[in-house]
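Student: Have a look at this fold, sequence not included:
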């Protein structure tokens, strides 16, 4: 750690939990009783022995800086859990965060130092010159592979256009009768065409007919966006470079980060997971205090496993980010970290609710497939109007409706309790379904309160 006296809060520690059961189990271990030989060092390491059901205690060590992996804190525990962090790592961090002397400063024991030293060696190797040059790339072969894939995607997009036309001619009622089968078969064709982005959007169409009243309108809207993406690919050579890069990304073509990395002091605004039967996706929102840039980190875990990347909400880290190509592209990769994440009371500057809606509209101009846009609202109050929740400007001139999922989740009541009728600063995602609050700050100086 850069300053060993600066420690995280319990909320920031629990934000690292891969799921609710881990959060609950880690909280039970966040007391001094189960721990022995616990300690921490000024280099960002925390370690301890936790009594378990066996004869030997579990050895737990945490590298708070992330070190060579540059993916947030790193964990090592001798327990058999496949979750990262496990409940023992969460419990140890909670004890450490308590700053009551249970985890004193000291030198790590041999078993902890061995793991920490191996991480330092990897960091040195990563910073040093490569052991051997990379194999030369045959540009002509790469060009031919890219052309062949582009042809397959074009054929898939053309076939998809025909299927959308058939749907419109037959009427949307046929989509309700066909069920998922129609769309699954079409999605499989897009996978064969090496267009995973098109396949994912096609699969989403299958759920719309069973989504409740008004589904035909929603189906037509999504079909229109899919048609627009098809046409964007088929006419990509005529698009501006930024929009063409966005189309390639939406279709599913991989692209590495481009340009020099940006070093900044990044505020960790929010972190949340979404999951399906095959994949867990973690989204982490960052804000650069010097650049004023908002960035999105994405990481993935196989079904049932949490993604490796985790950063405690409410902390700030001195690090480099490398951005991806594309118009209005927010996604970035986390590069080298120059210090351990540290608590902060800073917050991004906010805007009024009407300006937030305008910013989402401007972003749609460059990327019509955007579901939402990150924005910070200033001086807003959560309130009900006509039975629906919204965030209202303190002066009452305008408001943003809350997204249905956010208005029925536990984060709403935390937001309402934090406000108590007083204005707040709120960060979240503004989209066509409404505003989804992800973090909030009270009017007076205070730490970030996660809402997801």
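Tutor: On my side now, so go ahead. Because the structure is a prediction, the values reported are computed rather than measured.

Student: contacts, neighbours, all on C-alpha from now
Tutor: Noted.

Student: Residue for residue, what is the longest helix this protein has?
Tutor: Counting by DSSP state H, the longest helix found in the chain is helix 139-170.

Student: adding another structure so you can compare the two:
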């Protein structure tokens, strides 16, 4: 905790974005050159951002909510200016300096404070301590903020349930008539409710409607998963702790890496972790990095995820084919996968040969087993051993077939244009190979194969 409240990282900020274009636009604005004036004091961050007009846009963020206001005409919430300001603040220390809030900032904060006090007066009274006591002020304020956000998300989930009910009552066949605007407006309402995870799922409904054969069935399946997530959050107090953690993550409530490492219930796992793949993705001026690992002794899969801004380097670089003796702490959840890197016990070292794996049936079983714990899971990392790539012909999908020809996995159609599939075919030469990737409901996404050395796909 610092004077500004809970410090947010770049991945926290990106989780608030209403869509991918907003993340990219916010990344482009996360530079001092875009902001002739910025400042921070307490839990407030503000700035003047250059726009197309003669006057700069006035942007303020209350990091305790978070809550946003901006004088720009954007209907997205938060807008790209708020995202850019937050990304710059969350990046390099000192990029936004401490200062006295201008009048326009102070007035907005004061109005927000009055509204907040009115909503939480009952909680404030029940949590008041003896006069002059401040030993629990920080934790108590954090508890009240968390309770307030939980109520907002619950209200958003209740509203979303009503919209899904209206959709089913009017019939899925009429869904495409409203275009994407209806879903974008609903997603914006979920952002207002501080539930970015729900907002992201709602946005996926627009492209699904009228998107090819059997789209009503696919739309109904997506609506069912959203309904399940709504109901899970509304009844979260009755869920097992691990599943409750998964539900919180799915609606968009994040956990700080420092909290994961220092949590009272955290148990780190020491192993020799083989780096299966590392992928960087550019999103405007932002870069995301995903590193997949597998424990040599435990066989557990792990994903290290980080983001960088213009003034902040990525947390970790581990090229595939290395092995790292380290402690990893898993984020809480019913099927933990994402991790925080703890103590390193040795420098990364090269390892020869591919990791052990299984066939396509085992991959499907692994995904199904993970799906049982987390029904909103899109894919699960697996290692396929002795599979042969089979190119798709005449519009058919690529496949990875077991060497014995008994079973095969279709390749995710989103990979059809990737050169990596032909690279995999060339390395295989028609012979069985080992492939690491993600197995999900859309198919298999190959990420790494092993020839003389591991090769990215």
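Tutor: Here it is on my side, so go on. Since we're looking at a predicted model, the values are computed, not measured.

Student: Which helix or strand lies directly C-terminal to the longest helix of the first structure?
Tutor: Next helix or strand after helix 139-170 of the first structure toward the C-terminus (DSSP states H and E): helix 173-178.

Student: what about the residue nearest to the spatial centre of the second structure, distance to residue 398 of the second structure?
Tutor: The centroid of the second structure falls nearest to residue 15 when counting by C-alpha atoms, centre = their mean (5.8 Å). Note on residue 15 of the second structure: its distance to residue 398 of the second structure, by C-alpha to C-alpha, to the nearest Å, is 33 Å.

Student: Which neighbouring elements make contact with the helix or strand hosting residue 392 of the first structure?
Tutor: Using DSSP H and E, residue 392 of the first structure sits within strand 388-393. With contacts defined as 3 or more C-alpha pairs under 8 Å, 6 or more residues apart in numbering; DSSP states H and E, strand 388-393 of the first structure has these neighbours: helix 353-366, strand 372-385, strand 399-401.

Student: how about the ones you listed in JSON lines, adding mean neighbour count and distance to residue 281 of the first structure?
Tutor: Listed next are these as JSON lines, based on neighbours: other C-alpha atoms under 10 Å; distance: least, C-alpha to C-alpha, whole Å:
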{"stretch": "helix 353-366", "mean neighbour count": "17", "distance to residue 281 of the first structure": "23"}
{"stretch": "strand 372-385", "mean neighbour count": "21", "distance to residue 281 of the first structure": "16"}
{"stretch": "strand 399-401", "mean neighbour count": "21", "distance to residue 281 of the first structure": "26"}
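
Student: Make TSV out of these and add distance to residue 174 of the first structure.
Tutor: TSV is the format used below for those (distance: least, C-alpha to C-alpha, whole Å):
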stretch	distance to residue 174 of the first structure
helix 353-366	31
strand 372-385	30
strand 399-401	33
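
Student: Of all those, which one comes closest to residue 118 of the first structure?
Tutor: Closest to residue 118 of the first structure of these, according to C-alpha to C-alpha: strand 372-385, at 38.3 Å.

Student: Confirm that residue 39 of the first structure sits in a helix.
Tutor: No: using DSSP: H, G, I helix; E, B strand; the rest coil, the secondary structure at residue 39 of the first structure is strand, not a helix.

Student: where do the strands sit along the stretch 201-350 of the second structure?
Tutor: For the stretch 201-350 of the second structure, the strands defined by DSSP state E, counting those that start in this stretch occupy 269-283, 286-295, 301-308, 322-330, 339-344, 349-350.

Student: what angle separates the first one from strand 379-390?
Tutor: So the one you mean is strand 269-283 of the second structure. Going by axes from the mean of the first three to the mean of the last three C-alpha atoms, to 10 degrees, strand 269-283 of the second structure is angled at 70 degrees with respect to strand 379-390.

Student: ditto for the third one
Tutor: Orientation of strand 301-308 of the second structure against strand 379-390 (the same axes, to 10 degrees) gives an angle of 100 degrees.

Student: show me where the second structure has helices.
Tutor: Under the criterion DSSP H, the second structure contains helices at 10-16, 20-28, 80-90, 103-119, 121-126, 137-170, 179-192, 196-203, 205-208, 215-234, 241-251, 257-262, 360-373, 419-428.

Student: what's the most buried one of those?
Tutor: Highest mean neighbour count of these: helix 80-90, a mean of 28 (counted as mean count of other C-alpha atoms under 10 Å).

Student: picking up where we left off before, quick one, which of the helices and strands packed on strand 388-393 of the first structure is nearest to residue 344 of the first structure?
Tutor: Across these, residue 344 of the first structure has its closest neighbour in strand 372-385 (17.0 Å, C-alpha to C-alpha).
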